[in-house]
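Student: give me the fold of what follows.
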Amino acid sequence: THREAMAWTNLGLALVEVRRFEEAIQAHTRARDFYQQAGDTHSEAMAWTNLGAALQEVRRFEEAIQAHTRARDLYQQAGDTHREAMAWNNLGLALVEVRRFEEAIQALTRAREAFHQVDDTHREASAWTNLGLALGGVGRFEEAVEAFSRDLAYCRQVGDGHGEAQTLGNVAAALVEVGRVGEAVQGLVRAVELFEAAGDDHWAAQAREFLDELRQSPGTGQEG
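Tutor: Down below sits the predicted model:
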């Protein structure tokens, strides 16, 4: 039973890779059931995580929230702080999708703290950005800028130019909301440079479009 559960998990992961999400949901559900039957709580938690991710891909967010909540609870039981942090992060992102921002802020704050506790600086930085998105959802834009800035510092520290460019876009959007348009423009200029350096023409074009909008808006002093 345990090895059959592992096979269902591998099948589900492969189906996700080729975007056959409904079949992946069925496979991960079977894996979860078999791990339950085998009494393997930790693997069951991973199956819930995989199921939640597949459900999010088909925008079944309420079911995904339930799956990530179950994964979080099982990881808590198992004493796996690192994977519990991942579950909090996944839960927070799913909550953002259904605009339950206050709950998302709580979940992502827990994720950030747990990642810090286990010294996973990469995921901690990612959790800061996710937290920034949730804070923006309730109009707490100054706090969102601070959250994004934490991820920005990490990206610069490790030399992740593409990640820095993405975060600069988030920072710019929050800065505009608090009237700091000049700073937003400066950040987007840098974002365009970094996306171009990374060869990401799609996101370079997106950042350039946002930059042009800001330069043409009244009061920026950036026309032309």
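
Student: every contact and neighbour count from this point should use C-alpha atoms.
Tutor: Fine.

Student: so residue 31 makes contact with residue 11?
Tutor: No. Using C-alpha atoms under 8 Å, residue 31 is not in contact with residue 11, being 9.5 Å away.

Student: isn't residue 29 up against residue 47?
Tutor: Yes. Residue 29 lies in contact with residue 47 (C-alpha under 8 Å); the separation is 7.5 Å.

Student: more neighbours, residue 31 and residue 11?
Tutor: residue 31 (31 against 18; other C-alpha atoms under 10 Å).

Student: excluding chain neighbours, what is closest to that one?
Tutor: residue 5 (4.4 Å; C-alpha to C-alpha, 6 or more residues apart in numbering).

Student: could you also give me the structure for this next sequence, so I can compare it with the first?
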Amino acid sequence: MQLSEQELVRREKLEKLRGLGINPYPADLFPVNHTSKQIKSEFEEGKKVIIAGRLMSRRIQGSASFAELQDGEGRIQVYFNRDEICTGDDKSKYNDVYKKLLDIGDFIGVKGELFKTKVGEKTVMVKDFTLLSKALKPLPQPRVDADGKVHDAFTDPEQRYRQRYADLVVNPHVKDVFVKRTKLFNAMRQFFNDAGYFEVETPILQPIPGGAAARPFVTHHNSLDIPL
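Tutor: A predicted model of the protein is given here:
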């Protein structure tokens, strides 16, 4: 498989991170105490929070940077300041790890304090961050211009169904369908459970034909290279 230029660059960054003693595969346990939704609904200036999610955007301006973190509940703005993160003389965690070795799509954990920007945006002031998983493939990133028009949207049906993981990341509304579907099936199961029914599994692909009077068919499992 031929890798794209971006994928090669991300792999080079991964090796540099490992050279610094950072290995996100698998990352250490990173317990969180807030989600993006909780931060916005229970906002309190100066409150300490621990959150985690994907880095979805960032605007680096020298020793400071605003970024967006996306977790399972939505997005929250985070503010990186070199002197807040690197309180001593060594500024490499901001200058090297954050600015040079992180990419859009990486999973990070953040410890910080809540504050509001001059325009009233609820934001997390980052005191420390941890790389939790390095994204080796770039995400399809839609762009929104000043007029609110979306460009390069991830809308191709073939790509969306083949790359459902990317679809869920960049098109948050897709998750609503999964949530509603799960609630619907849970309600149906509960209805039948309360009525005394039992749910049984009816496998479709198996090595020994079954199914009572149904006429079996033969197919091939490509990954396992076996007939089923």
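
Student: now the TM-score, please.
Tutor: Remark: TM-score between the superposed chains equals 0.26 [TM-score structural alignment, normalised by the length of the first structure]; 99 aligned residues with a C-alpha RMSD of 5.5 Å.

Student: please identify the helix or strand for the residue nearest to residue 31 of the first structure.
Tutor: According to DSSP states H and E, residue 5 of the first structure maps onto helix 2-17.

Student: just how off-centre is that helix within its chain?
Tutor: 23 Å (C-alpha atoms, centre = their mean, to the nearest Å).

Student: tell me the secondary structure for residue 40 of the second structure?
Tutor: Of the three states, residue 40 of the second structure takes helix according to DSSP: H, G, I helix; E, B strand; the rest coil.

Student: burial count for it?
Tutor: The tally of other residues near residue 40 of the second structure (other C-alpha under 10 Å) stands at 15.

Student: give me the distance between it and residue 77 of the second structure.
Tutor: Going from residue 40 of the second structure to residue 77 of the second structure by C-alpha to C-alpha, to the nearest Å gives 10 Å.

Student: so what sits against both of those two?
Tutor: By the contact definition C-alpha atoms under 8 Å, 6 or more residues apart in numbering, residue 40 of the second structure and residue 77 are jointly contacted by residue 122.

Student: show me where the first structure has helices.
Tutor: Taking DSSP state H to define them, one finds helices in the first structure at 2-17, 21-38, 41-57, 61-78, 81-97, 101-117, 121-137, 141-158, 161-177, 181-197, 201-216.

Student: ah, wrong one, I meant the second structure
Tutor: Under DSSP H, the second structure gives helices at 5-19, 36-41, 82-85, 92, 157-162, 164-170, 173-194.

Student: indicate which one of those is closest to residue 226 of the second structure.
Tutor: Closest to residue 226 of the second structure of the helices of the second structure is helix 157-162 (C-alpha to C-alpha; 23.1 Å).

Student: which other helices and strands does the closest one contact?
Tutor: helix 164-170 (3 or more C-alpha pairs under 8 Å, 6 or more residues apart in numbering; DSSP states H and E).

Student: for the helix it packs on, packing partners?
Tutor: Against helix 164-170 of the second structure (3+ C-alpha pairs under 8 Å, 6+ apart) you get helix 157-162, helix 173-194.

Student: of these, which is nearest residue 49 of the second structure?
Tutor: Residue 49 of the second structure sits nearest to helix 173-194 of all these, at 25.2 Å, using C-alpha to C-alpha.

Student: which strands and helices lie in contact with that closest one?
Tutor: Taking 3+ C-alpha pairs under 8 Å, 6+ apart as contact, the helices and strands that helix 173-194 of the second structure lies on are helix 164-170.

Student: any idea how many residues pack against residue 179 of the second structure?
Tutor: 10.

Student: distance of it relative to residue 173 of the second structure?
Tutor: 10 Å.

Student: and for residue 162 of the second structure?
Tutor: Taking C-alpha to C-alpha, one finds residue 162 of the second structure at 17 Å from residue 173 of the second structure.

Student: over to residue 40 of the second structure?
Tutor: Plainly put, residue 40 of the second structure is 19 Å away from residue 173 of the second structure if you go by C-alpha to C-alpha.

Student: any chance of the helices of the second structure in CSV, plus distance to residue 226 of the second structure?
Tutor: CSV is the format used below for the helices of the second structure (distance: least, C-alpha to C-alpha, whole Å):
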stretch, distance to residue 226 of the second structure
helix 5-19, 32
helix 36-41, 45
helix 82-85, 54
helix 92, 52
helix 157-162, 23
helix 164-170, 26
helix 173-194, 32
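
Student: so which of those helices is nearest residue 112 of the second structure?
Tutor: Once those are compared by C-alpha to C-alpha, helix 82-85 is nearest, at 9.6 Å.

Student: sweet, I'm off.
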